[in-house]
Each structure stands twice: as C-alpha cells, then as structure tokens.
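1. here is my input, please return the structure:
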Amino acid sequence: MVYLFDGSFEGLLTCVFEAYSSKERDVSIKNKATYIPSFLDEVKEIETDMGKFERVYLSIPKKISQRAQEIVYRAWLSEDENAPDLIYYFLRIGYKMGGRVTDYLQDQRISKIIDLDRKVGREAHRFLGLLRFKEVTEGIFYAGYEPDYNITILIAPHFVRRLSMQSFIIHDRKRNISAVFDGSELVITDKVPQVGDEKTVEEDEYAALWKAFFKSIAIKERRNPRAQMRFMPKKYWKNLTEMQD
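-> I've put the predicted structure just below:
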C-alpha cells in the first residue's frame, strides 16, 4: 500500500498515524508531488489532519526520545526522496526499542536516517558562520543563500537571538522561502522578498575593507586550501565577500 501526502511534515506524520491505525503491512509513504504511478501499487491519498499529526509528533519524545524527534524533523528537511519511508521505519522500530533506536546503526535504514540528520545539522552549523547580510533599505538587512538542504527554519532562531533588535530577511533562493524578522516576530514565508541587487558606494567600501582585513590576517606560509575547503566548501564561496577575488 502506498500512502500519498501533500509534502508537508504534518502530512507525513498524518500518514504515520493512518498506517498504525489501519495495521496494514508493507506501507510506503510518498510525496504525491514526486510520486511516479505504477500499475503494481495500491494507492491511498491521505489528507493532512493536524490532530493526528500532533498525536504522533508529541508521542515521539514520550515513547522514544527528544533526540528521535529532532532526527525525524531534520531527516524531513533533507528532502531526500526516501526520507518519508525512512522516517516511518525509524518510528516503527523506535516505538518498540525506545531511545536505543538512535544507536541501532547496524540496521542500514536506521543508519541512513541518522546520516541524513547529521548532514542537515552540519550544513545548518556551517551557515551560522557563512551567512552574510547586507543592508537593502534603511534598517533592514538581507542575506540570500542556496543551501543543499531546507535549513532556513533551523538557522533563523540563531540570528533572532544575535540580531534581536534588527530587522532582517534570510532568503533561500533555491526554494524561494524566507525567514522574515521585524524585530519582534519571526515568520517563515514562501513569498519572495523584493530586494535590490545594486550595491551602494558605502557597501562597496565596506566590502573592500573586509577583503583587505581578510588578506592582512592571512599567513602566506600557512596557507592550506584543502583544509579551507573542508571547513568552508567551495560551493558556498559565491556568497562570501572575502572569496570573490
């Protein structure tokens, strides 16, 4: 049986609830937007139900662990095509084993979901230091980036704490979603912010000063490009002012 959901996290956990309630065997959960129909599949489209979602979501830390809840959410943010099935399998085993499931790495599917969790967490951690903001209008700062994973919701609270008195926009250009903070409330939205790309003279001066500082503190004899790319992968350099030259 193939359960189709609307692509949301709430829809996914609604499917988990329905799979448990129906007691059907060999359930596979797929995003209906990317599912490729097959004559061999029996398909059931599941409508998102917030009550059922909450029952599953709140049961995870109670019956498994808080860590398991984080793993499930980050695996979903990975947008891996196999994530829904991995999450369902992880929860099934977790409800039987409890918190020990996160260490059950000899199971390949458990190992895979733990790997997705680590990859998403690693990229989120990197962008806490890599994100660059520029002032687009008076008092509003903008940062545009293109992460591999859907991590905007993970990194935005960090900048709310760091820039608590400052309005800003973090825009994921790849997915066209944004975290918008007005100085008091954080909102995640799929409305693309209208910001100009033209640089001001003042911004050019700041960029030049930053590049000069970056070069002045570098020690030529200790230059290690391989180590640099390990901590700051080259695919991210296009968003870094100091790496533009």
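
2. from now on I want contacts and neighbour counts done on CA atoms only, so please keep to that.
-> Noted.

3. need the helices for the chain, in chain order.
-> Assigned by DSSP state H, the helices in the chain fall at 9-22, 50-63, 66-77, 83-97, 108-130, 152-162, 201-217, 225-231.

4. reformat those as TSV; add mean neighbour count and distance to N176.
-> As requested, those are arranged in TSV below (neighbours: other C-alpha atoms under 10 Å; distance: least, C-alpha to C-alpha, whole Å):
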stretch	mean neighbour count	distance to N176
helix 9-22	20	18
helix 50-63	16	25
helix 66-77	20	15
helix 83-97	19	21
helix 108-130	17	17
helix 152-162	16	11
helix 201-217	12	25
helix 225-231	10	26
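
5. grab the nearest non-local neighbour of the spatially most central residue of the chain.
-> Closest residue to the average C-alpha location of the chain: I151 at 2.5 Å, with C-alpha atoms, centre = their mean. Ranked by C-alpha to C-alpha, 6 or more residues apart in numbering and with sequence neighbours excluded, the top spatial neighbour of I151 is A124, at 5.9 Å.

6. surely that neighbour and L154 touch.
-> Yes. Between A124 and L154 there is a contact at 6.7 Å, judged by C-alpha atoms under 8 Å.

7. just put the helices of the chain in TSV and tack on distance to Y35.
-> Below are the helices of the chain laid out as TSV (distance: least, C-alpha to C-alpha, whole Å):
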stretch	distance to Y35
helix 9-22	14
helix 50-63	21
helix 66-77	16
helix 83-97	12
helix 108-130	20
helix 152-162	25
helix 201-217	46
helix 225-231	35
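
8. out of those, which comes closest to D182?
-> helix 152-162 (9.7 Å; C-alpha to C-alpha).

9. now the angle from the closest one to helix 108-130?
-> Orientation check (axes from the mean of the first three to the mean of the last three C-alpha atoms, to 10 degrees): helix 152-162 against helix 108-130 gives 40 degrees.

10. picking that back up, quick one: contacts for the residue nearest to the centre of the chain?
-> L77, V120, E123, A124 (C-alpha atoms under 8 Å, 6 or more residues apart in numbering).

11. same question for M50.
-> Residues near M50 by C-alpha under 8 Å, 6+ apart: E10, T14.

12. ok, back up a step: right, so of the helices of the chain, which gets closest to V195?
-> Nearest of those (C-alpha to C-alpha): helix 201-217, 14.8 Å.

13. out of the helices of the chain, nearest to I36?
-> Per C-alpha to C-alpha, nearest to I36 of these: helix 83-97, 15.0 Å.

14. quick one more, to check against the first:
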Amino acid sequence: MTYIFDGSLQGLLSAVFEWFDRKPGKVMLKSTEIFQPEAFTENFTVTTDAEKADRVWAGLEKKLRKDWLRKYYCSYLSEIPEAYNHLFQFTLYIFQNQLGAENNYGNEHVIALAKYAKSVEREKHRMEAFIRFQKTGDGLFYASIDPDFNVLPLISNHFKNRYADQQWVIYDLKRKYGLHYNLTTVEEITISFTNGINKQNPSSILMDEDEALYATLWKDYFKSANIVARKNTKLHVQHVPKRYWKYLTEKAPV
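-> As a prediction, this is how the structure comes out:
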C-alpha cells in the first residue's frame, strides 16, 4: 500500500498516526508531488490533522533525545523525496522498539536520517558563513539565497542574534519565501518580484548610495590581504565550494 501525504511535516506525522490506527501492514509513504499511481498497488490519501500530528510528535519527544529530534527535523528539511519514506519508517521503528533504538546503525532508516541530517547541517553552516547582505535605500539589509536544502528555519536564530540591531531579509529564491527581522521578531514573508528584476542582485537604484563603495572597499581588503605565494586553489575550493561564490562580495567581478 502507498500512503500519499501533502509534503508537510504535520502530514507526515498524520500518516504515522493513520498507520497505527489502521494497521495496514507494509506501507510506502510518498508526497503528492512525486506520487505516480500504480496498477496493482492500493493507495490511501492521508488527511493532515494537526491534533494527530501533535500526538505523534509528543510521542517522539518521549522516545528520542533532543539531538535525534533535530536530526529528524533536519532530515525533513532536506526535501529529498526518499527521505519522507525513511522518516515514516524510522518513526514506526522507534515506536515499535524500546528506548535507544535510534542507536542501531544497522537499521537502514537510522543510517539514512543520520546522513540526511549531516548534509543539511553542513548547508546550514555554509549559509551562516557565506551570506552577504546588501543595504537598500530604505535601510533594509537584503540577501537572496538558493540553498540545496530548506535551511531558513535553521539559520533564523543565528542571524537574529548576530544582527540584532538592524532590519534584514533573507530570501530563498528556490522555495519562494524568506525571513524578515524587524528588530523584534523574525517572520516568514513572500515577495512578488516584478518581471525583469534581478532577484539575486537588486538594481543599484534600489540600493543605498554607499553600498557600491562598501563593496569596493571589501574587495580591496581581500585583494590586499591575499598572499599570492601561498595560494592553494584546491584547498580554497574545498572549504569554499564554487557554488557558494555567488554569495560572496569578494568573488563578484569588478
């Protein structure tokens, strides 16, 4: 049997509740985004239910340590289609076994979640390190990103604490939503970009008049601090992969 859910975390947890309620036997979980009907497979569409989802999550909180709850959440944020079924099967496994079952790395679902979480955490740290803001004419600091995974929920506190005295927006162009900090709270936002607008690098008309000067000074600093004789491109790319260079002011063409 295939369980079909809406792709949300609440939907996934609701699917777990339905499995224990119905006891249908072996089930594969797929999101509506990738589901393709099969001739000889029975399907069941899961209705997302916040109350049921909360009960399942409360049960996980009793069965798992905080570090594994984070691994669970990070695995969900990976948005990898196969991860959803691994999360579903992992949850069934945890509830059907004694405390500490998550330490059994001989279980394919335990290994899968550990792997997904590691990749997402790595992307989180890189976003925290490589994001560069541009100051707009109205005093707002703006940065656009398109990370491999949905890491905005994980980087919110870092930027709120680090840039507590300025308003900023970090916008995920791939997932079409962002975070806005208004000096008090961080809220999710969506932006309707006008056709023709460069979403990655806003027009200079929209930027603060000193932004270009700051960018030039930053590039000059990196150029002067660079020691040509000690240049190691292979090591540099290992620590700063080329796909992240588009975020770095010092890497932008002069």
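
15. mind checking the TM-score on these two?
-> Put the two chains on top of each other and the TM-score (TM-score structural alignment, normalised by the length of structure 1) is 0.93; 244 aligned residues with a C-alpha RMSD of 1.8 Å.

16. hmm, back to that, and the gap between the residue nearest to the centre of structure 1 and R226 of structure 1?
-> Applying C-alpha to C-alpha, to the nearest Å, the value for I151 of structure 1 to R226 of structure 1 is 26 Å.

17. would you mind finding the match for the residue nearest to the centre of structure 1 in structure 2?
-> Correspondence of I151 of structure 1 to structure 2, assessed by TM-score structural alignment: V151.

18. and S59 of structure 1, by the same measure?
-> S59 of structure 1 maps onto G59 in structure 2, by TM-score structural alignment.

19. and E221 of structure 1, what pairs with it in structure 2?
-> Structural correspondence for E221 of structure 1 with respect to structure 2 (TM-score structural alignment): A229.

20. count residues in the vicinity of its match, would you?
-> Per other C-alpha atoms under 10 Å, the neighbour tally for A229 of structure 2 reads 6.

21. so which of the helices of structure 1 gets nearest P37 of structure 1?
-> Nearest to P37 of structure 1, of all those, is helix 83-97, at 16.5 Å by C-alpha to C-alpha.

22. and that closest one, what does it pack against?
-> Contacts defined by 3 or more C-alpha pairs under 8 Å, 6 or more residues apart in numbering; DSSP states H and E place helix 83-97 of structure 1 against strand 28-31, helix 50-63, helix 66-77, helix 108-130.

23. closest one to G7 of structure 1 among these?
-> Using C-alpha to C-alpha, the nearest of the helices and strands packed on helix 83-97 of structure 1 to G7 of structure 1 is strand 28-31, at 5.1 Å.

24. remind me what the closest one packs against, helices and strands.
-> The contact analysis (3+ C-alpha pairs under 8 Å, 6+ apart) places strand 28-31 of structure 1 against strand 2-5, helix 83-97.

25. let's go with 10 Å and repeat that
-> Where contact means 3 or more C-alpha pairs under 10 Å, 6 or more residues apart in numbering; DSSP states H and E, strand 28-31 of structure 1 is packed against strand 2-5, helix 9-22, strand 43-45, helix 83-97.

26. so which residues make contact with that strand?
-> Counting contacts by C-alpha atoms under 10 Å, 6 or more residues apart in numbering, the residues outside strand 28-31 of structure 1 that touch it are 1-8, 11-13, 15-16, 19, 35-36, 41, 43-46, 81-89.

27. how far off centre is it?
-> Relative to its parent chain, strand 28-31 of structure 1 has a centroid offset of 20 Å by C-alpha atoms, centre = their mean, to the nearest Å.

28. how big is the offset of it relative to structure 2?
-> Strand 28-31 of structure 1 differs from its equivalent in structure 2 by a mean of 1.1 Å after superposition (mean C-alpha distance after the TM-score superposition for structure 1).

29. find me the equivalent region of that strand in structure 2.
-> Using TM-score structural alignment, the residues of structure 2 aligned to strand 28-31 of structure 1 are 28-31.

30. next, the buried residues of that stretch.
-> Within stretch 28-31 of structure 2, the residues scored as buried using 16 or more other C-alpha atoms under 10 Å are L29, K30, S31.

31. OK, contacts around M97 of structure 1?
-> Neighbouring residues of M97 of structure 1 by C-alpha under 10 Å, 6+ apart: K63, I64, L91, Y104.

32. which of these sits closest to R162 of structure 1?
-> Nearest to R162 of structure 1 out of the contacts of M97 of structure 1 is I64 (C-alpha to C-alpha; 32.5 Å).

33. returning to that earlier point: who wins for proximity to E138 of structure 1 among the helices of structure 1?
-> Proximity to E138 of structure 1, assessed across those by C-alpha to C-alpha, is greatest for helix 201-217 (12.7 Å).

34. how far is that closest one from where the chain is centred?
-> With C-alpha atoms, centre = their mean, you get 31 Å for helix 201-217 of structure 1.

35. next up, the contacts around Y214 of structure 2.
-> Q134, K135, D220, T249.

36. can you flag the buried ones in the residues you listed?
-> When neighbours are counted using 16+ other C-alpha under 10 Å, those contain these buried positions: Q134, K135, T249.

37. residues near the closest residue to I145 of structure 2 other than its chain neighbours, how many?
-> Nearest-residue entry for I145 of structure 2: D172, 5.0 Å, with adjacent residues in sequence omitted and distances by C-alpha to C-alpha, 6+ apart. Counted with other C-alpha under 10 Å, residues neighbouring D172 of structure 2 total 20.

38. what's near enough to touch D172 of structure 2?
-> A143, S144, I145, D146, P147, N150, V151, L152, G178, L179, T190, Q200.

39. which of those residues line up with contacts in structure 1?
-> By both residues aligned by TM-score structural alignment, their matches' C-alpha atoms under 10 Å, these still in contact after alignment to structure 1 are A143, S144, I145, D146, P147, N150, V151, L152, G178, L179, T190.

40. quick check, F159 of structure 1 in contact with F168.
-> Yes. Using C-alpha atoms under 10 Å, F159 of structure 1 is in contact with F168, at 8.9 Å.
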